[in-house]
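A.B. asks: Please find the sequence and the predicted model below.
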Amino acid sequence: MMYLHDLWVNFGRDVSLFHEWKKEDNVCLIDQAPLLYVTEMCFEWIVKTDEPLPQELMEHVRKRAYYRKKQERVSSLYCFVICDGRRVMAIETDNTDYPKYRSSLLPRHERIALSVIGEKGREQKHYGYNIPIPQNAYRPQLSFEQAAGLTRTEREKKQQVLNMLTLYEGNAPFLCYIYGEWKEMPSSEVKQKNLELLHKELVSHLKVGWDDTHERLYKVFENMKEVRSSQ
């Protein structure tokens, strides 16, 4: 078993690079974590889906990781680092059987991981992940085109809006309200539009970049959530 030590991580549902970490983030120190050398396909499955982890992998890493909290060494049931020879990611299941939280590593820790798995004789394991990911298994996340050039805050806002549009696809009252507020268009005009085309226009507008029109759309969603929470 390979191990990494003294790793700073920032676990969350979405992964931010080290230079984007914020003071308010829950950054913590891992005293020890097992390092798994996996195939590219295995890496993709663990990072890009919320599918349950293979039993073999879970038994391989069970109770082998420790967090450093003040002066105490606290055991973690399933925490580990995966590397496919190019990319490195820390995983925390939070005592579940799926990869609940993920974190990038500091650049120097990534280099150490790549150096360790680069030693001769290391074999990549697939842990049963030997088929491509079905389209419907991917976690909701921005594509490269949607995320290109954006700050962490802009990416988070865009992801929230896209999640809501996916959740309420086909919901005529919701989509008509959002579109009308965003376009500052009377509801009577909005209702005359084809619902499917209206939804496609909203999603398509979020495809590239982040500007004042995107910010206005985000604020419409935020205002709607505030109204609902106050009712």
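C.D. replies: Arrived safely, thanks for sending.
A.B. asks: from here on, contacts and neighbour counts on C-alpha atoms
C.D. replies: Will do.
A.B. asks: Flag every buried residue along the lengthiest helix in the chain.
C.D. replies: Longest helix in the chain, counting residues (DSSP state H): helix 212-230. Residues 214, 217-221 are the ones in helix 212-230 that count as buried (16 or more other CA atoms under 10 Å).
A.B. asks: ok, structure two:
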Amino acid sequence: MLYMHDLWVNWFEGEENGYNVCRFHEWRKEDGIELIDQIPLLYVSNALFRLIENDLQDLPLSMLQDIHRKTYMKKNQERHTIEYAAVATDGTDVVVFDTLGYTSPVKKSRLIPRQERLALEMVQGKKAEFYIIEGSAPKEHHILSLDPEKMAGLTRRERQLKQLLMMALDQLKHSDHPEEIRYWLTEWDPVQYPSIKSLSTDEAWSRLYEETCHGWSKLHEELCGKMVKGQPFFETIWQGENEKVSQHMKSQN
């Protein structure tokens, strides 16, 4: 078995989509970066790599047995054993996972570029390990778990705010005030107000979703800010992302 040493990781917990496991250039000062002393490196099929990167389903039992208690982390100069963790690569991309003792990849991280290149170099010329993927259901994307295409090209902040907007839209769809849907669609596209008046509630919501689920713009941001106003949970996320941007800009000056 191949092993890597002294890896810096930035864990993202409970993320089923790889686009939310941020690349090194999007790591932030406030992220909890940790050091892994030793960890197995697995060369796996593309199908298994995508399952690890983009899902939270059960991993092959034989793979978990292969990596059982072979990862060590250093904390306060002490070495701690991790039940099930590994670096996985399909020869093209790399992700690190830790199951927290369960059977699915609960925590995930990317590597810093130098260590990512090393992982790819280490499996060059080797054959991928064959692990049987049992009973995995096809990945389904929805409003709270958008298709990667709808997140392509966005920054970490934009992805966070877009997810917040989708949460607000989902809440709007199931609210006790369906008349609000036409109001927010008009806020999004005032020019269409004459035709919006004749739309049913479902038609208005579908149009609002279809028009906002692609890309990210100043209009998206303005709509998101207005929709979350007065909702403490959503406002906390909104303010948190904007404070992080302010702090980042201050540190750049």
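C.D. replies: Received the coordinates, thanks. What you see is a predicted model; the values in this text were computed from it and never measured.
A.B. asks: returning to what we had before: for the buried residues of helix 212-230 of structure 1, please prepare CSV with the additional fields distance to Ser143 of structure 1.
C.D. replies: Listed next are those as CSV, based on distance: CA to CA, whole Å:
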residue, distance to Ser143 of structure 1
His214, 17
Leu217, 19
Tyr218, 18
Lys219, 22
Val220, 23
Phe221, 21
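A.B. asks: Would you check how far apart the aligned partner of Ser104 of structure 1 in structure 2 and His25 of structure 2 are?
C.D. replies: Mapped onto structure 2 by TM-score structural alignment, Ser104 of structure 1 lines up with Arg110. Using CA to CA, to the nearest Å, Arg110 of structure 2 is found at 10 Å from His25 of structure 2.
A.B. asks: Looking at the two, which has the bigger crowd around it?
C.D. replies: Neighbour count, other CA atoms under 10 Å: between Arg110 of structure 2 and His25, Arg110 has more, with 24 against 9.
A.B. asks: OK, contacts around that one?
C.D. replies: By CA atoms under 8 Å, 6 or more residues apart in numbering, the contact list for Arg110 of structure 2 reads 9-10, 21-24, 94-96.
A.B. asks: Try it again at 7 Å.
C.D. replies: The neighbours of Arg110 of structure 2, taking CA atoms under 7 Å, 6 or more residues apart in numbering as the test, are 9, 21-24, 94-96.
A.B. asks: do Val44 of structure 2 as well
C.D. replies: Residues near Val44 of structure 2 by CA under 7 Å, 6+ apart: 88-90, 128-130.
A.B. asks: which of those are also in contact in structure 1?
C.D. replies: Under the criterion both residues aligned by TM-score structural alignment, their matches' CA atoms under 7 Å, the contacts of Val44 of structure 2 that remain in contact after alignment to structure 1 are 88-90, 128-130.
A.B. asks: Most neighbours of all those residues, which one?
C.D. replies: Using other CA under 10 Å as the neighbour test, those are led by Thr89, with 26 neighbours.
A.B. asks: That one contacts Asn46, correct?
C.D. replies: No. Using CA atoms under 7 Å as the test, Thr89 of structure 2 is too far from Asn46 to be in contact (8.3 Å).
A.B. asks: what are the ranges of the strands in the stretch 101-250 of structure 2?
C.D. replies: With DSSP state E, counting those that start in this stretch as the criterion, the stretch 101-250 of structure 2 has strands at 107-109.
A.B. asks: that older thread, between the buried residues of helix 212-230 of structure 1, which is closest to Gln32 of structure 1?
C.D. replies: Nearest to Gln32 of structure 1 among these: Tyr218, at 40.2 Å, using CA to CA.
A.B. asks: Residue in structure 2 paired with that closest one?
C.D. replies: Aligned partner of Tyr218 of structure 1 by TM-score structural alignment: Cys224.
A.B. asks: Now do the contacts for its match.
C.D. replies: So Cys224 of structure 2 contacts Leu165 (CA under 7 Å, 6+ apart).
A.B. asks: Would you mind getting the average deviation of the longest strand along structure 1 from structure 2?
C.D. replies: Identified as the longest strand of structure 1 according to DSSP state E is strand 28-37. Compared with structure 2 after fitting, strand 28-37 of structure 1 has a mean deviation of 0.7 Å; criterion: mean CA distance after the TM-score superposition for structure 1.
A.B. asks: against structure 2, where does that strand fall?
C.D. replies: Going by TM-score structural alignment: strand 28-37 of structure 1 matches residues 34-43.
A.B. asks: just the helices in structure 1 please.
C.D. replies: Ranges of helices within structure 1 are 40-48, 55-61, 107-117, 144-147, 152-167, 172-183, 187-190, 195-205, 212-230, based on DSSP H.
A.B. asks: for those helices, which one ends up most surrounded?
C.D. replies: Of all the helices of structure 1, helix 40-48 has the most neighbours on average by mean count of other CA atoms under 10 Å, namely a mean of 19.
A.B. asks: hmm, who's touching that one?
C.D. replies: Residues outside helix 40-48 of structure 1 that contact it (CA under 7 Å, 6+ apart) are 82, 84, 99, 126, 129-130, 132-133, 138-139.
A.B. asks: and if we set it to 6 Å?
C.D. replies: Applying CA atoms under 6 Å, 6 or more residues apart in numbering, the external contacts of helix 40-48 of structure 1 come out as 84, 126, 129, 138-139.
A.B. asks: after superposition, how close is stretch 64-75 of structure 2 to structure 1?
C.D. replies: Averaged out, stretch 64-75 of structure 2 is 1.1 Å away (mean CA distance after the TM-score superposition for structure 1).
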